[in-house]
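Chemist: this is a predicted model, with the sequence first.
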Amino acid sequence: MARKRAVLIAGPTASGKSALALAKARELGGAIVNTDALQVYDGLRLVTARPGDADLAQAPHRLYGTIDPATRFSTGDWVRAAERIIAEAGDRPLIFAGGTGLYFESLIKGFAEVPEVPDEVVAEVEREVAGLDRDERGRLIAARDPVIAARLKAPDPQRVTRALAVLKATGRSLATFQDAEHAPLLEGWEVERLVLNPEREVLRERIARRFVAMLEDGAAEEVEAFVARGLDPSLPAMKAIGVREIGDWLAGRCTREEMVARAVTATRQYAKRQRTWFRSRMADWIWVES
């Protein structure tokens, strides 16, 4: 009996993942599953570059804009949602597309089930980490959790905050949970694994063009309505690139030109971090110039 088929499409932001996923879905008769940590949230379709109505009409899409941004949708939440989608897929191929590496790892390597960390603990740790530079974050995580510190290739704010919050909430190192991973979600499936890899300058130009197009399509109005909800600034959705930058512009704290430059620079830096992660953890995938 033929195995079920899945296509995994990773890549930095603006690398063309959504377009390729749609082409694959049409070719295979498959459904597209969001594999991006921010595109799950409702209210920021333009800013997070979620597929538009025309794309949604061409193939089934799952986990796009389905989560209230007032909540924290963790990796564990995504894994549980993906498990349900996989179980209900039947013989339909699934195309997983996005830029969140840990989601992809759960599909093919397994996932470490970590207890939920209370929001107030996360916020407390975020405040502690916020003012630290790279070296200071490295010293902090090394002092409190040397096992995790040894596993981090770089003490970036997100991973340091995650490790310290887990330690504070559970009294256990994140490493103890990582070492007890569950089976891969796509175990037994035929899996095609692709990483989109545009040339650096091509990607930089795409990022700039896309952000200007977002503004022309109404991103400022989208952010204005989103910010008006008065959500906790520490929530993941509030940290989407463009929310703070456009919010500052709307509040008169910067010019339009400054806002665009800041948002484009932040997106390019994010894409660089994604590339670094993919090269480190997905070297055995098929890399595609896009």
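Modeler: Cool, got the structure.
Chemist: hey, let's count contacts and neighbours off CA atoms from now on
Modeler: OK.
Chemist: and the residue nearest to Val191 when sequence neighbours are not counted, what does it touch?
Modeler: Leaving aside its sequence neighbours, Val191 sits nearest to Ala6 (Cα to Cα, 6 or more residues apart in numbering; 4.9 Å). Shown in contact with Ala6 (Cα atoms under 8 Å, 6 or more residues apart in numbering): Pro93, Leu94, Ile95, Phe96, Trp189, Glu190, Val191, Glu192.
Chemist: take these and keep only those in strands.
Modeler: Leu94, Ile95, Phe96, Glu190, Val191, Glu192 (DSSP state E).
Chemist: could you export the residues you listed as a markdown table, including neighbour count and distance to Val202?
Modeler: Output for the ones in strands among the contacts of Ala6, formatted as a markdown table (neighbours: other Cα atoms under 10 Å; distance: Cα to Cα, whole Å):
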| residue | neighbour count | distance to Val202 |
| --- | --- | --- |
| Leu94 | 28 | 29 |
| Ile95 | 27 | 25 |
| Phe96 | 26 | 24 |
| Glu190 | 14 | 32 |
| Val191 | 19 | 28 |
| Glu192 | 13 | 25 |
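Chemist: now for those, which pair is the farthest apart?
Modeler: Phe96 and Glu190 (13.2 Å; Cα to Cα).
Chemist: count of residues packed around Ile108?
Modeler: Neighbourhood size, Ile108 [other Cα atoms under 10 Å]: 18.
Chemist: over to the one 5 residues further on?
Modeler: When neighbours are defined as other Cα under 10 Å, Glu113 has 17 of them.
Chemist: for it, give its distance to Ile148.
Modeler: Distance from Glu113 to Ile148, counting by Cα to Cα, to the nearest Å: 16 Å.
Chemist: quick revisit: of the contacts of Ala6, closest to Ala142?
Modeler: Looking across the contacts of Ala6 and measuring by Cα to Cα, the closest to Ala142 is Phe96, at 34.8 Å.
Chemist: and the closest one, what is it in contact with?
Modeler: Per Cα under 8 Å, 6+ apart, neighbours of Phe96: Ala6, Val7, Leu8, Ile9, Ala21, Ile32, Val33, Asn34, Thr35.
Chemist: could those residues be laid out in a markdown table, adding secondary structure?
Modeler: Below are those laid out as a markdown table (DSSP: H, G, I helix; E, B strand; the rest coil):
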| residue | secondary structure |
| --- | --- |
| Ala6 | strand |
| Val7 | strand |
| Leu8 | strand |
| Ile9 | strand |
| Ala21 | helix |
| Ile32 | strand |
| Val33 | strand |
| Asn34 | strand |
| Thr35 | coil |
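Chemist: comparison target, given below:
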Amino acid sequence: MSVATRDMQAGSSGLKAVLIAGPTASGKSALALELAQKAGGIVINTDSMQVYRDLRIITARPTPDEEALAPHRLYGHVDASVNFSAGAWVADATKVLAEARAQKRLPIFIGGSGLYFKALTRGLSAVPPIPAEIRESVRNRLEHGGVEALHAELAQRDPVSAERLKPRDRTRIARALEVIEATGRALPDWHREGLPPLLPSGEFSALFLAPEREQLYARIDARFGVMLTSGAIEEVAALAKRQLDPLLPAMKAHGVPALIRYLRGEIGLAEAAEIGRADTRHYAKRQFTWFRHQLPEFEWVKPEEARGWVMAQTSS
């Protein structure tokens, strides 16, 4: 008998929350929806890209028909112009968790963003919001001076962060400088003063859906092709017209940068599609590694065993 099955013998009434994680295209959404229908649950998005309303197709958000089958929360509720963070997600998730408990519904957190799950179960650093003018100043310096100059500046002001980051990691270098400019304190200092977890140990049961790699990569490739014929190009074209900061998270969703290059005439559609597929496969590989090392409390389950795991949540 698996750990999950032993833990679930008492049935869903004894559960505080269920966490379903896994690499992209592993079948998490279908699994969460089945559990929500059987247990009267609320499906809570735990994916950093599916929060953006501009990107339903390219991020494989649940369809309107799927969302109608059970309550879904935190999907498409953020504009692409927002630099949404794990801290902002936790604030939103806190409200949804309270809603689920008030309605006596099973909270089902589902997604592939390891940092969101870690914030949910381990807590989060207490970095305050960054003023817009500071963020804009740092981004302007990055745009005009280049990432190397920004990294050199960070090395002088926050050598610990500079050493940890790759010299061309534009987003994280900018973030570290924004924090020290806004607060006068380095990012590692804030990390030592964390906020408590929303779901402490013992208040959840967690699964990581782990398909065979080659099977998963084939699904990723096929799904990207379906996206292209289902409106992803038009979706990205509408986003590109907004001329948003390319460093914003929504502008870096897998497939978006390559499709923008295609729309500008810089590359062909076949090349853009292959870049999108490759980026997604690489991301899936990183998801396996991240969860294995960062969140060992997740039980790894093969897709063919996942339905049994779901049934264990609802057994009495």
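Modeler: Nice, I can see it. Given the structure is predicted, the values throughout are model-derived calculations rather than measurements.
Chemist: coming back round to it: dump the contacts of Phe96 of the first structure into TSV; add distance to Ala180 of the first structure as well.
Modeler: Output for the contacts of Phe96 of the first structure, formatted as TSV (distance: Cα to Cα, whole Å):
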residue	distance to Ala180 of the first structure
Ala6	25
Val7	26
Leu8	24
Ile9	26
Ala21	32
Ile32	29
Val33	26
Asn34	26
Thr35	23
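Chemist: which residues touch the equivalent of Arg219 of the second structure over in the first structure?
Modeler: Using TM-score structural alignment as the criterion, the counterpart of Arg219 of the second structure in the first structure is Arg206. Shown in contact with Arg206 of the first structure (Cα under 8 Å, 6+ apart): Ala14.
Chemist: how near is Arg206 of the first structure to Asp36 of the first structure?
Modeler: Distance from Arg206 of the first structure to Asp36 of the first structure, by Cα to Cα: 19 Å.
Chemist: thinking again about what came up before, what do we get in the second structure for the residue nearest to Val191 of the first structure?
Modeler: That one, Ala6 of the first structure, aligns with Ala17 by TM-score structural alignment.
Chemist: and for Lys24 of the first structure?
Modeler: In the second structure, Lys24 of the first structure lands on Leu35 (TM-score structural alignment).
Chemist: name the nearest residue to its match, ignoring sequence neighbours.
Modeler: Leu35 of the second structure sits nearest to Val310 (Cα to Cα, 6+ apart), 5.9 Å away.
Chemist: residues in contact with the one you found?
Modeler: Leu31, Glu34, Leu35.
Chemist: okay, buried residues for the longest helix seen in the second structure please.
Modeler: As assigned by DSSP state H, the longest helix anywhere in the second structure is helix 269-294. Using 16 or more other Cα atoms under 10 Å as the test for burial, helix 269-294 of the second structure gives 269, 272-281, 283-285, 287-288, 291.
Chemist: now do that helix: which range of the first structure does it align onto?
Modeler: Going by TM-score structural alignment: helix 269-294 of the second structure matches residues 256-281.
Chemist: check stretch 242-253 of the second structure too.
Modeler: Going by TM-score structural alignment: stretch 242-253 of the second structure matches residues 229-240.
Chemist: report the buried residues of that stretch.
Modeler: Per 16+ other Cα under 10 Å, stretch 229-240 of the first structure contains these buried residues: Ser234, Leu235, Pro236, Ala237, Met238, Ala240.
Chemist: how about JSON lines for these, with distance to Phe226 of the first structure added?
Modeler: Formatted as JSON lines, these follow (distance: Cα to Cα, whole Å):
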{"residue": "Ser234", "distance to Phe226 of the first structure": "14"}
{"residue": "Leu235", "distance to Phe226 of the first structure": "13"}
{"residue": "Pro236", "distance to Phe226 of the first structure": "13"}
{"residue": "Ala237", "distance to Phe226 of the first structure": "10"}
{"residue": "Met238", "distance to Phe226 of the first structure": "9"}
{"residue": "Ala240", "distance to Phe226 of the first structure": "11"}
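Chemist: tell me the buried residues in stretch 174-187 of the first structure?
Modeler: Leu174, Ala175, Leu185, Leu186.
Chemist: how far does it stretch from start to finish?
Modeler: By Cα to Cα, one end of stretch 174-187 of the first structure lies 24 Å from the other end.
Chemist: same question for stretch 126-135 of the first structure.
Modeler: End-to-end for stretch 126-135 of the first structure, by Cα to Cα: 16 Å.
Chemist: Ser113 of the second structure maps to what in the first structure?
Modeler: Aligned partner of Ser113 of the second structure by TM-score structural alignment: Thr100.
Chemist: find the residue at the geometric middle of the first structure.
Modeler: Ala37 (3.3 Å; Cα atoms, centre = their mean).
Chemist: contacts for the helix or strand where Ser161 of the second structure lies?
Modeler: Taking DSSP states H and E as the criterion, Ser161 of the second structure maps to helix 159-164. Helix 159-164 of the second structure has contacts (Cα under 8 Å, 6+ apart) with His151, Leu154, Ala155, Ile173, Ala176, Ala186, Leu187, Pro188.
Chemist: next structured bit after it?
Modeler: Per DSSP H and E, the helix or strand that comes after helix 159-164 of the second structure is helix 170-183.
Chemist: hmm, back to that, so what's the residue nearest to the match of Ser113 of the second structure when sequence neighbours are not counted up against?
Modeler: Nearest non-adjacent residue to Thr100 of the first structure, counting by Cα to Cα, 6+ apart: Asp36, 5.0 Å away. Shown in contact with Asp36 of the first structure (Cα under 8 Å, 6+ apart): Ala97, Gly98, Gly99, Thr100, Tyr103.
Chemist: can you say which two of those residues are spatially most distant?
Modeler: So, the contacts of Asp36 of the first structure by Cα to Cα: farthest apart are Ala97 and Tyr103, at 10.1 Å.
Chemist: ok, now which ones touch whatever residue of the first structure lines up with Asp79 of the second structure?
Modeler: Using TM-score structural alignment as the criterion, the counterpart of Asp79 of the second structure in the first structure is Asp68. Asp68 of the first structure sits next to Tyr41, Asp42 when contact means Cα under 8 Å, 6+ apart.
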